[in-house]
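Q: sequence below, structure please.
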Amino acid sequence: MQRIGFIGLGDMGVPMAMRLADAGLNPLLWSRRPESADAIIPRGAERAASVSELFAKCDRVVLMLADADAMDEVLDRGSPDFAKKVAGVTLVHMGTTPPSYSEALEAEVIEVGGQYAEIPVSGSTGPAATGDLVAMTAGSPTALAATEDFVNHMCRTIVPCGDVPKALQMKLAVNTYLTGLVMGLFEAFSFARDADLNLQTFQKVLEAGPMNCDLMRMKLPKLLNEDYTPQGSIRQACNNMQMIVDEGARIGTSMPTANVMRDLVEEAARSGWQDEDMVAIAKVLSKTGSRD
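A: Next up is the predicted model:
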């Protein structure tokens, strides 16, 4: 049995699974919303009727799910079915969960005869569609070797980080830096807008200087055009920011910017923008400024 299963066809999962299908790897797919696979099936993927069928037919299973609760539900964690599903399978965790969760899950997978690879990715839907994600890997050499023939179709760069949960801790560290970048851009945009500056001139100055980067070129046009189509949603940002703040508290490091960003994304979610792109934070800043 040599087959890849892919569970979780959300904003990131769909383009990632599509990369596997386009590479001729014939992935077997499952999602709570079966229609999520519709665009991938014609490109060489198949749809599993159930999670149990997928695990029975695949020796490697990618999980690209929203959170730990969704993973536990899919795996039947805490029940006898967990061992039935996972024994003999390499479980590949590519989403973002608390590092402590991943560490405990690895131990349980190994205990019932499976293998576990922790491979979170950095990037949004654009890089996912072009195979330009950055993968951070953790796990045993045997577990990671089982992923080598397919992760490279989704990820341009693959960076070993050590033992589980170091890849997820690295992801949170990288996201902490991302937090500072987007926070600065959103706040600068709000300043320029509220000062009645020419926003195209603002864009021109940023693009001409040392702060020009892929992230700025991706997010600034969305701000200018009030385009809230999600590349990374407020809902995802709420989960990620809470994980960053919690892990920072656990390891004893100060996270002032992360705490502010968490408050902003939570305010955006309360305002009903949870399914919009992170640039919706600019609307929060506008609301806040009008109250001051």
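Q: going by C-alpha atoms from here, please, whenever you check contacts or count neighbours.
A: OK.
Q: so which residues of the protein form helices?
A: 13-22, 51-57, 68-75, 80-86, 99-111, 125-130, 141-145, 148-154, 166-194, 199-208, 214-225, 234-251, 256-270, 281-291 (DSSP state H).
Q: of those helices, which is nearest Arg3?
A: When these are compared by C-alpha to C-alpha, helix 51-57 sits nearest Arg3, at 7.0 Å.
Q: so what secondary structure elements neighbour the closest one?
A: In terms of contacts (3 or more C-alpha pairs under 8 Å, 6 or more residues apart in numbering; DSSP states H and E), helix 51-57 is packed against strand 28-30, helix 80-86.
Q: mean neighbour count and distance to Met18 added to these, as a markdown table?
A: Below are the helices and strands packed on helix 51-57 laid out as a markdown table (neighbours: other C-alpha atoms under 10 Å; distance: least, C-alpha to C-alpha, whole Å):
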| stretch | mean neighbour count | distance to Met18 |
| --- | --- | --- |
| strand 28-30 | 26 | 10 |
| helix 80-86 | 18 | 24 |
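Q: would you turn those into a markdown table with distance to Gln236?
A: Converted to a markdown table, the helices and strands packed on helix 51-57 look like this (distance: least, C-alpha to C-alpha, whole Å):
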| stretch | distance to Gln236 |
| --- | --- |
| strand 28-30 | 21 |
| helix 80-86 | 27 |
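Q: ok, back up a step: most tightly packed of the helices of the chain?
A: With neighbours taken as mean count of other C-alpha atoms under 10 Å, those reach their highest mean count in helix 13-22, at a mean of 24.
Q: so which of the helices of the chain comes closest to Val92?
A: Short answer: helix 141-145, nearest of those by C-alpha to C-alpha, at 8.7 Å.
Q: tell me the gap between that closest one and the middle of its chain.
A: 22 Å (C-alpha atoms, centre = their mean, to the nearest Å).
Q: so what secondary structure elements neighbour that helix?
A: Using 3+ C-alpha pairs under 8 Å, 6+ apart, the elements in contact with helix 141-145 are strand 115-118.
Q: now the other sequence, so there's something to compare against:
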Amino acid sequence: MVRYCRAFTADFFLRARRPGRVRAPVGVLDEATPVVQASLTLAAEEIRTRGCAPGPVRGPRGGSCAAGRRASESRGRASGHRRTGRTGRTARGGTVTTTIGFIGLGVMGRPMAHNLLRAGRDLVVWNRSPEATDELRAAGAVVADDVDGVFAAASTVIVMLVDEAVTDAVLGRGTASFAARAAGHLIVSTGSTSPDYARGLAADVAAAGGRFVAAPVSGSRIPAERGELVALLGGAPDDRAAARELLAPLCRELLDCGEVGGGLLMKLAVNLYLDVSIAALAEAVNLAARAGLDLDVFDAAVQSGQLASTVTRVKVPKLVSRDFAAQATARDALTNTGLIADAARAAGAATPLLDASAALYAEAVALGAGRDDMSAVLRAIEERSG
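A: Got it, this is the predicted structure:
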């Protein structure tokens, strides 16, 4: 199927460039379509090396992955729990007993913590910016004074932090505090880091007498609010089982990905597809706008076609209306492209489409869109278009 798709892409754009054919406006097809150009280069290479001719795009029907299991049963069990602790208190030292600790209440962490509360779990939370804890306190969470308050109050702690440096700083890695926090605890990291970093952190947690699961979640703010994330679990079998039960109220799917690092590698592979897709959607919207097309009709055409998906239903309207309120930020997308590139180089995998997309995300961040939604990569494409 890949062979036919590449051939079809090459045929379409090569035909578009021939004399007498309809062509995109100057400055649109080449200078401001880096993802298309990268795709075209790959397609041309395929034709040269394999001699494949353009033809109909055919392939097997999509199948379902048997490796995972739905979280609905676990979510149902979780929703039957009732919170028994008092609410709205402040955790000091080891005086508060609660079930789950949660550190990191950003764009993703806040709705995840809310869903744990809705499932009836006792929750103690902490965030580097204290104001982010106010709505969790109002919803019934216990707010710790500091990180040590979380670890004193809970034997299982979820961390949803922005990157490796922040994770190390919050956990106190490399200091005497780290061993005291990790000992006797199950730490579940749901953010995105490199697989090697997670393996190193897991080794340090184990040396301190704790357990560690790297369970990055796939999805953005809206799936997080709806409890429809996908968790990719990496760790020892017993620890994965514990994390599965813990994360069930947050997810529609929980997939076992082997030892620590396996889930992160899986997420990086998935995010390669996502990051390139969002850049390609932005490129398509820019072309449609500059060619004078009705963008509402363009949106309808995308949503009515075979490429329609949850991503297109969310991102195309945002691109058309220039609504860049963050669901997943452009800076996060740029960070992810770096992690993906490192993993790809280690595996000996070429990433021409990722490389083109990464340059666009970097340009968008440089233009001041770092805190905007990743669909703001459109700004970089518009800047290239002049």
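Q: fetch the TM-score of the aligned pair.
A: Once superposed, chain against chain, the TM-score is 0.97 (TM-score structural alignment, normalised by the length of the first structure); 290 aligned residues with a C-alpha RMSD of 1.1 Å.
Q: still on that earlier bit, quick one: closest of the helices and strands packed on helix 51-57 of the first structure to Ser271 of the first structure.
A: Closest approach to Ser271 of the first structure among these (C-alpha to C-alpha): strand 28-30, 32.0 Å.
Q: which bit of the second structure covers the closest one?
A: Aligned by TM-score structural alignment, strand 28-30 of the first structure falls on residues 124-126 of the second structure.
Q: quick check: the matching stretch compared with the first structure, mean distance?
A: The superposed stretch 124-126 of the second structure is, by mean C-alpha distance after the TM-score superposition for the first structure, a mean 0.4 Å from where its aligned residues fall in the first structure.
Q: nearest residue to Ser194 of the second structure in space, please, no chain neighbours.
A: Distances taken as C-alpha to C-alpha, 6 or more residues apart in numbering put Leu339 closest to Ser194 of the second structure, at 6.0 Å, once the chain neighbours are dropped.
Q: my guess is that neighbour meets Leu268, correct?
A: Yes - between Leu339 of the second structure and Leu268 there is a contact under C-alpha atoms under 8 Å: 7.3 Å.
Q: map the residue nearest to Ser194 of the second structure onto the first structure.
A: Using TM-score structural alignment, Leu339 of the second structure sits opposite Met243 in the first structure.
Q: do the same with Gly184 of the second structure
A: Under TM-score structural alignment, Gly184 of the second structure pairs with Gly88 in the first structure.
Q: quickly note the distance from that match to Gln2 of the first structure.
A: Applying C-alpha to C-alpha, to the nearest Å, the value for Gly88 of the first structure to Gln2 of the first structure is 12 Å.
Q: more neighbours: the two, which one.
A: Between Gly88 of the first structure and Gln2, Gly88 has the larger neighbour count (other C-alpha atoms under 10 Å), namely 19 against 7.
Q: if I pick that one, what's in contact with it?
A: Asp59, Gly113, Gly114, Gln115 (C-alpha atoms under 8 Å, 6 or more residues apart in numbering).
Q: give the aligned equivalent of the last one in the second structure.
A: This means Gln115 of the first structure. In the second structure, Gln115 of the first structure lands on Arg211 (TM-score structural alignment).
Q: and Arg3 of the first structure, how far is that from Leu105 of the first structure?
A: Where Leu105 of the first structure is concerned, Arg3 of the first structure sits at a distance of 22 Å (C-alpha to C-alpha).
Q: what of Arg156 of the first structure?
A: For Arg156 of the first structure, the distance to Leu105 of the first structure - C-alpha to C-alpha - is 27 Å.
Q: hmm, back to that, neighbours around the match of Gln115 of the first structure, how many?
A: Applying other C-alpha under 10 Å, we find 22 residues neighbouring Arg211 of the second structure.
Q: now it. Nearest residue, chain neighbours left out?
A: Leu186 (4.7 Å).
Q: please name the residues that touch that neighbour.
A: Ser155, Thr156, Val157, Gly210, Arg211, Phe212, Val213, Asp239.
Q: quick one: map the third one onto the first structure.
A: Spelled out, it's Val157 of the second structure. Per TM-score structural alignment, Val157 of the second structure is aligned with Val61.
Q: show me the contacts for its match.
A: Applying C-alpha under 8 Å, 6+ apart, the residues near Val61 of the first structure are Ile4, Gly5, Phe6, Ile7, Phe55, Val89, Thr90, Leu91, Val92.
Q: try 7 Å this time
A: For Val61 of the first structure, the contact set (C-alpha atoms under 7 Å, 6 or more residues apart in numbering) comprises Ile4, Gly5, Phe6, Thr90, Leu91, Val92.
Q: ok, those residues vs Leu25 of the first structure, which is closest?
A: Looking across the contacts of Val61 of the first structure and measuring by C-alpha to C-alpha, the closest to Leu25 of the first structure is Ile4, at 7.5 Å.
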